[in-house]
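Undergrad: my questions are about this predicted structure, shown below with the sequence.
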Amino acid sequence: MDRFDTMLAFTRVVELTSFTKAAVSLNLPKATVSAQVIALEKRLRVKLLNRTTRHVSVTPEGAGYYERAIRLLGELEETEAAVSHAAMTPKGRLRVDVPSAVGRRILAPALAEFFDRYPEIDLEMGCSDRPVDLINEGIDCVIRGGDINDESLVARRLGEFRMITYGAPSYLAKHGTPKDLEELERHQVVSFFSSKTGKTYPFIYEQGEVQTTIQGRPRVAINDFDICAVAACSGIGLIQLPTFIATEYTASGQLVPVLDGYVSEVIPVWILYPPNRHLSAKVRAFAEWTAELFAKAEFDTQNSA
């Protein structure tokens, strides 16, 4: 029995948590898939799956084997694609991790177009801002904003967005609208903190080569921009948001821009992947697609007001 066939059968059972569904996806009889997994367990001399009449779950040993198996299968797929000149047809399982706001507002609305273009790619998209070990977690690429400090990864710039300061009408009616940065320092603010570093970010403004940092009077710090925006809409403080997120709230009148004469910082957005993924057709396809989406996205301050 081919080792790669048994490995593929096992990974598909883990992903679908069902022998029946795995068999359908592989176009094989259920008995064949079951026999392949049993043969794999016998060869490894370890139990990989817990089975009941209604449920299949992976054991700790099986979880460890699964992470290694999907990497091996991915590398085999890429090697065969390169040798057979099939790189023009990206296919296979693609695991990515993106910030939730980017996933919700930029990627998810365009997924139908992605699958029309790349019908043989199966996408698994995690939405987080957490530190990701791409190699050990078997993740093909991530999208992240800000400065990149991990020199072990290949970084391709997708675009950029600007941070603008906003306030809810109810907050501005009660506390007034700041006219300059000195006044802003005395206002209540809703802050964003990074899940990656735990750092709470101040409001940053750029005037030529001079950068001014404003802390304000923090009322709450949240690690998700969408929740930050909802909190600010309740009237508890001013907020600095990426313009592509703020558009939804400014269009409805829940937030209005303040300090229009002050320029906030520009945040670069990157797609990152390990050096050994640079020839992957599916990673290259995803990178090109996301770059197109970012090029079309409305990130300028005029569109956010």
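TA: Everything's here; your move.
Undergrad: CA only for contacts and neighbour counts going forward, please
TA: Noted.
Undergrad: now do the strands in the chain.
TA: Applying DSSP state E to the chain gives strands spanning 49-51, 56-58, 92-98, 121-127, 141-145, 154-167, 188-193, 200-201, 203-207, 210-214, 217-222, 238-242, 256-257, 266-273.
Undergrad: ok, structure two:
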Amino acid sequence: MDRLDLYALFVRIAECGSFTKAAEAAGISRSAASMAIAALEARLGTRLLNRSTRRVSVTEEGRALAERCRRLLNDADEAEAMFRPSGSPHGLVRAGMPGRLGRRVVAPCLGEFLDRHPGVDVELRLADRSIDLVGSGVDCTVRVGELAGSTLVARRLGRIEFINVASPAYLAEHGTPLHPRDLGAHRMVRFVPPSGGRPERFEWQEPAGPRHLEVPGRVLVDSAEAQIACALAGLGLIQIPAYDVRDDLARGALVEILPQWRAEAWPVHLLFPARDHMTRRVAVFADWLGALVRGAVACPQPGAAGMSS
């Protein structure tokens, strides 16, 4: 096994946490993979992996080496790409993002990118938790919310606007609220974080900051899909990212209400590891992904759509 193949094997093990899976991907036996990594550790004089009966995890030294190895492998791919016809980008791009954004926005449009760049393959990693770019081997990730102090490179894509919506049937039965003070006579389908915590309250922005109001409701849900389904069924009003219900608004299945009393928007960024050089395949994918997400989260200003008072 040459050095680049060894580094590729080590990176696979670090990313998937399994000698067996990494060995299968490399077309070698598990014992051969184990011996190769043991020899690498002996040559470097340090432990790179913590081994247990259930899982393999990287040490701090292993984490640092995995990142260096990824750079070397990317550089090797880029060097070979120089001699391909037209120098077109080539290889695999791993991208992380929140699950619903990936399912609703990115996956349906992915064919457009693949047709434009036939040499590039894409692996989408959908998760509603923050993805560790360095440890997971992801090339870029979309992150929603304020960014804590980080060494990652960030590209701002915009803000996710939250709007208030309800079904026409619900509004016909309960009336259309014109001010948050009217919500005492209404019902809200409230979102509860899957990890636990307090159910959401109705939120709106004022010059002094966000305001919150407890709105009665008989249904609690822990997913946006369920929240939208309940709203479509007339079980109450919801506060939801505008991109999530754009189609429902267009066909009249949901109606925006209280357009002047929206919840605080969430910033959206595209993040990259702090590397000296970005490969062409990652660069072209990041440009495409950034434009796609930026367009998807764009939302009319309050009052530009919805019911008039």
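TA: Looks like it came in fine. The structure presented is a predicted model; accordingly, all values stated were derived computationally and were not measured.
Undergrad: ok, back up a step: need the strands of the first structure in a markdown table (columns: mean neighbour count and distance to Ala39 of the first structure).
TA: Listed next are the strands of the first structure as a markdown table, based on neighbours: other Cα atoms under 10 Å; distance: least, Cα to Cα, whole Å:
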| stretch | mean neighbour count | distance to Ala39 of the first structure |
| --- | --- | --- |
| strand 49-51 | 15 | 12 |
| strand 56-58 | 18 | 16 |
| strand 92-98 | 20 | 24 |
| strand 121-127 | 16 | 27 |
| strand 141-145 | 23 | 33 |
| strand 154-167 | 21 | 39 |
| strand 188-193 | 24 | 49 |
| strand 200-201 | 15 | 52 |
| strand 203-207 | 17 | 59 |
| strand 210-214 | 12 | 62 |
| strand 217-222 | 16 | 49 |
| strand 238-242 | 26 | 52 |
| strand 256-257 | 20 | 63 |
| strand 266-273 | 20 | 34 |
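Undergrad: tabulate these (TSV), appending distance to Lys21 of the first structure.
TA: Output for these, formatted as TSV (distance: least, Cα to Cα, whole Å):
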stretch	distance to Lys21 of the first structure
strand 49-51	15
strand 56-58	11
strand 92-98	16
strand 121-127	15
strand 141-145	27
strand 154-167	36
strand 188-193	41
strand 200-201	45
strand 203-207	50
strand 210-214	54
strand 217-222	40
strand 238-242	41
strand 256-257	50
strand 266-273	31
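Undergrad: and these: which comes nearest Met7 of the first structure?
TA: Smallest distance to Met7 of the first structure across these (Cα to Cα): 13.0 Å, for strand 49-51.
Undergrad: residue closest to the middle of the first structure?
TA: The residue lying closest to the centre of the first structure (Cα atoms, centre = their mean) is Val98, at 0.7 Å.
Undergrad: wait, that one sits on Arg144?
TA: Yes - the pair Val98 of the first structure / Arg144 is scored as a contact, 6.8 Å apart, by Cα atoms under 8 Å.
Undergrad: between these two, which contacts overlap?
TA: Common neighbours of Val98 of the first structure and Arg144, using Cα atoms under 8 Å, 6 or more residues apart in numbering, are Asp129.
Undergrad: please identify the buried residues of the longest helix seen in the first structure?
TA: In the first structure, assigned by DSSP state H, the helix with the most residues is helix 60-83. Under the neighbour-count criterion of 16 or more other Cα atoms under 10 Å, helix 60-83 of the first structure has 62-63, 65-67, 69-71, 73-74, 78-79, 81 buried.
Undergrad: who are the packing partners of that helix?
TA: Based on contacts counted as 3 or more Cα pairs under 8 Å, 6 or more residues apart in numbering; DSSP states H and E, the elements that helix 60-83 of the first structure packs against are helix 3-16, strand 92-98.
Undergrad: out of the ones you listed, flag the one nearest Cys228 of the first structure.
TA: strand 92-98 (18.0 Å).
Undergrad: now the closest one on the second structure. Mean distance?
TA: Superposing on the second structure and averaging over aligned pairs (mean Cα distance after the TM-score superposition for the first structure), strand 92-98 of the first structure comes out at 2.1 Å.
Undergrad: for Thr197 of the first structure, see how far away Arg217 of the first structure is.
TA: Per Cα to Cα, to the nearest Å, Arg217 of the first structure is found 21 Å from Thr197 of the first structure.
Undergrad: ok, Cys141 of the first structure next?
TA: Separation of Cys141 of the first structure from Thr197 of the first structure (Cα to Cα): 20 Å.
Undergrad: cool, Phe114 of the first structure as well?
TA: According to Cα to Cα, Phe114 of the first structure stands 32 Å off from Thr197 of the first structure.
Undergrad: picking that back up, show the contacting residues for the residue nearest to the centre of the first structure.
TA: Contacts of Val98 of the first structure by Cα under 8 Å, 6+ apart are Met125, Gly126, Cys127, Ser128, Asp129, Val142, Ile143, Arg144.
Undergrad: any chance of CSV for the helices and strands packed on helix 60-83 of the first structure, columns distance to Val37 of the first structure?
TA: Shown next, in CSV, are these (distance: least, Cα to Cα, whole Å):
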stretch, distance to Val37 of the first structure
helix 3-16, 6
strand 92-98, 20
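Undergrad: with neighbour numbers in mind, choose between Phe114 and Thr197 of the first structure.
TA: Counted by other Cα atoms under 10 Å, Phe114 of the first structure and Thr197 do not tie: Phe114 has more neighbours, with 18 against 10.
Undergrad: pretty sure that one contacts Glu288?
TA: No - using Cα under 8 Å, Phe114 of the first structure is not in contact with Glu288, being 10.7 Å away.
Undergrad: quick one: closest of the strands of the first structure to Glu292 of the first structure.
TA: Nearest to Glu292 of the first structure, of all the strands of the first structure, is strand 154-167, at 8.3 Å by Cα to Cα.
Undergrad: mean per-residue distance, the closest one to the second structure?
TA: On superposition with the second structure, the mean distance recorded for strand 154-167 of the first structure (mean Cα distance after the TM-score superposition for the first structure) is 1.5 Å.
Undergrad: got the angle for that strand vs strand 266-273?
TA: Interaxial angle of strand 154-167 of the first structure relative to strand 266-273 (axes from the mean of the first three to the mean of the last three Cα atoms, to 10 degrees): 150 degrees.
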